[in-house]
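J.: This is a predicted model, with the sequence first.
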Amino acid sequence: MISTVIFDMNGVITDDEDLHELATQKAFEKVGLEITPEIYRQYCLGRTDAAAFVDLVRDFQLQKQEVGSLIADKTNSYQALIADNLKVYPGVIELIERLHQKYTLALTTSSTFEEVQTVVGQLQLENLFKVIVSSKDVKRGKPDPEPYILTAQKLGVACENCAVIEDSENGVRSAVAAGMKCIAIPNTEKRGKLTRAHFIIDEYSELTDHLIQSLG
């Protein structure tokens, strides 16, 4: 039986993948690398900045650049961008508030701790998530199952009693590998990339209690 619902943040709650991409472009522009949409999707979508930036520095021969400095630049740019531009997907806040009445909720994201704090504070969601896991809490980000396994451990629940809402292929792979049920919504990926999920929805109004319990 599903007792816990875990949300991803970027691409599930916040419609801000474009801002993450722009902030990443700004950070790497300073060191002479153009982050094209194709490069961003290949390296960054659904992954932690730490993992993505390490691969970018290696593959584009930027060895003289410090990953920590690039992440700090990106985070600063992102926080400046969302100050006046933070958007959420239609119906998602209402969904969180509705599910909170019946389920334990958690947030598991590849974003940095600073980014999460800014978003959660701006949307006033602090009291709705019992546990928040960000990139600083894990050694291996999505698609590795560590983020979701750690979330379950912090909550004290079994992975099989958790349902995850994800939007990216890497996120779906992470949740499924952790032994959780996964509901995907193609906000940032095409449906064909999300076929590992147990169920795919197109709108948050489809995510009913009946659907969640049918996964258990």
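T.: Perfect, thanks for sending it. Residues are numbered from 1 along each chain as shown.

J.: from here on, contacts and neighbour counts on C-alpha atoms
T.: Fine.

J.: Give the helix, strand or coil label for residue 163.
T.: strand (DSSP: H, G, I helix; E, B strand; the rest coil).

J.: where's it relative to residue 9, distance?
T.: 15 Å (CA to CA, to the nearest Å).

J.: tell me the helices in the protein, going along the chain?
T.: Applying DSSP state H to the chain gives helices spanning 17-29, 37-43, 49-59, 67-85, 92-100, 113-123, 146-155, 169-177, 209-215.

J.: Next one for the comparison:
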Amino acid sequence: MINTIFFDLDGVIVDSEPIHAKAKRIILDSHSIQYPDSIFDDFIGQPDEVFFKHIYENLDKQKNPYQSLLQEKNEQFFELIPEMKLVEGFTAFINEVRNRNIKTALVSSTSTYTFGLIDKHFYLADLFDLLITEKDTERHKPFPDPYIKALQTLPASVDNTIVIEDSPNGIKSAKEAGCKVFALTTSFRTEKLMEATEIFNSYDEIAEKVLF
């Protein structure tokens, strides 16, 4: 019996990964920083601070302070938020989950600042019994700490909890916390998500498994 569902944010609730990547690309290009095209996928599920520290340490020959690049990215992201959409099927799914008194938590490595921007646009916070963001753990995905924190705080049992994720980093985090993971193919192809407990192409498919 599933009585708790943990949701990642990017790629699970909001289709934000293309927006994050676009904002990062604009900032890197504006500073003439060379990067491989795969770099944005490589850091899906990890905080932006980790991304820009990597840029500073490995790719930025000018050694711009990573904090300043992060601030520029946040400003660019804010400008792009109107382009963002909710993941198809999320609203109907979360409403049905709440109607059935299933406990919910948002478990993300995004910053409180970024979540605040998204929440102002989509009013998400009230949909969850618990919010876990970057500030709540010292280590972030792919480490298990965010999901362990959610399990302990809510509290919830791994036996009655599923996690909905969309990235290899998120799947690794949830699995190492002992959770069953349902992967959505919103951000990666199926072959990249094989470590998940099960893989789904839509919320309709998850609903058939969990709610009916």
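T.: All right, it came through fine. Just so it is clear, the model here is predicted, and its values are computed rather than measured.

J.: TM-score of the superposition?
T.: The TM-score (TM-score structural alignment, normalised by the length of the second structure) is 0.90; 211 aligned residues with a CA RMSD of 2.0 Å.

J.: can you tell which of the helices of the first structure is closest to residue 107 of the first structure?
T.: Taking CA to CA, helix 146-155 is the member of the helices of the first structure nearest to residue 107 of the first structure, at 8.2 Å.

J.: just the helices of the first structure: most buried one?
T.: Burial of the helices of the first structure is given as mean neighbour count (mean count of other CA atoms under 10 Å); helix 169-177 ranks first at a mean of 24.

J.: now that one, how far from the chain's geometric center?
T.: In terms of CA atoms, centre = their mean, to the nearest Å, the gap separating the centre of helix 169-177 of the first structure from the centre of its chain is 11 Å.

J.: Excluding chain neighbours, what is closest to residue 34 of the second structure?
T.: residue 59 (6.7 Å; CA to CA, 6 or more residues apart in numbering).

J.: tally of neighbours for that neighbour?
T.: Using other CA atoms under 10 Å, residue 59 of the second structure is surrounded by 16 other residues.

J.: For the closest residue in space to residue 180 of the second structure that isn't next to it in sequence, give me its contacts.
T.: Nearest non-adjacent residue to residue 180 of the second structure, counting by CA to CA, 6+ apart: residue 162, 5.1 Å away. Applying CA atoms under 8 Å, 6 or more residues apart in numbering to residue 162 of the second structure gives the contacts 2, 4, 5, 6, 179, 180, 181, 182.

J.: sorry, back to before: can you redo the helices of the first structure as JSON lines with distance to residue 187 of the first structure?
T.: JSON lines is the format used below for the helices of the first structure (distance: least, CA to CA, whole Å):
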{"stretch": "helix 17-29", "distance to residue 187 of the first structure": "10"}
{"stretch": "helix 37-43", "distance to residue 187 of the first structure": "14"}
{"stretch": "helix 49-59", "distance to residue 187 of the first structure": "20"}
{"stretch": "helix 67-85", "distance to residue 187 of the first structure": "18"}
{"stretch": "helix 92-100", "distance to residue 187 of the first structure": "12"}
{"stretch": "helix 113-123", "distance to residue 187 of the first structure": "18"}
{"stretch": "helix 146-155", "distance to residue 187 of the first structure": "20"}
{"stretch": "helix 169-177", "distance to residue 187 of the first structure": "11"}
{"stretch": "helix 209-215", "distance to residue 187 of the first structure": "19"}
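
J.: and of the ones you listed, who's closest to residue 195 of the first structure?
T.: helix 169-177 (8.5 Å).

J.: distance from the closest one to the second structure after superposition?
T.: With mean CA distance after the TM-score superposition for the first structure, helix 169-177 of the first structure departs from the second structure by a mean of 0.7 Å once superposed.

J.: tell me the angle that helix makes with helix 146-155.
T.: 50 degrees (axes from the mean of the first three to the mean of the last three CA atoms, to 10 degrees).

J.: What lies in contact with helix 169-177 of the first structure?
T.: Residues outside helix 169-177 of the first structure that contact it (CA under 8 Å, 6+ apart) are 8, 45-47, 142-148, 164, 166, 181-182, 184, 189, 193-194, 196-197.

J.: change it to 6 Å
T.: 46, 142, 143, 144, 145, 166, 193, 194, 197 (CA atoms under 6 Å, 6 or more residues apart in numbering).

J.: List just the nearest of those residues to residue 101 of the first structure.
T.: residue 166 (20.7 Å).

J.: Tell me the spacing between that closest one and residue 63 of the first structure.
T.: In terms of CA to CA, residue 166 of the first structure sits 33 Å off from residue 63 of the first structure.

J.: Same drill for these two, tell me which one is more crowded.
T.: residue 166 (33 against 12).

J.: List the residues that contact the more buried one.
T.: 8, 172, 184.

J.: run the last query once more with 7 Å
T.: For residue 166 of the first structure, the contact set (CA atoms under 7 Å, 6 or more residues apart in numbering) comprises 7, 8, 12, 172, 183, 184, 185.

J.: ok, and the most crowded of these?
T.: residue 172 (30 neighbours).

J.: Show me what stretch 117-131 of the second structure is in contact with.
T.: 78, 103, 104, 105, 106, 107, 154.

J.: give me that answer again for 6 Å
T.: 104, 105, 106.

J.: In the first structure, what residue corresponds to the last one?
T.: What it means is residue 106 of the second structure. Counting by TM-score structural alignment, residue 106 of the second structure lines up with residue 107 in the first structure.

J.: In this structure its match contacts residue 7, no?
T.: Yes: counting by CA atoms under 6 Å, residue 107 of the first structure touches residue 7, with 4.9 Å between them.

J.: so which of the contacts of stretch 117-131 of the second structure would you say is closest to residue 29 of the second structure?
T.: Distance ranking of the contacts of stretch 117-131 of the second structure against residue 29 of the second structure, using CA to CA, places residue 106 first at 32.2 Å.
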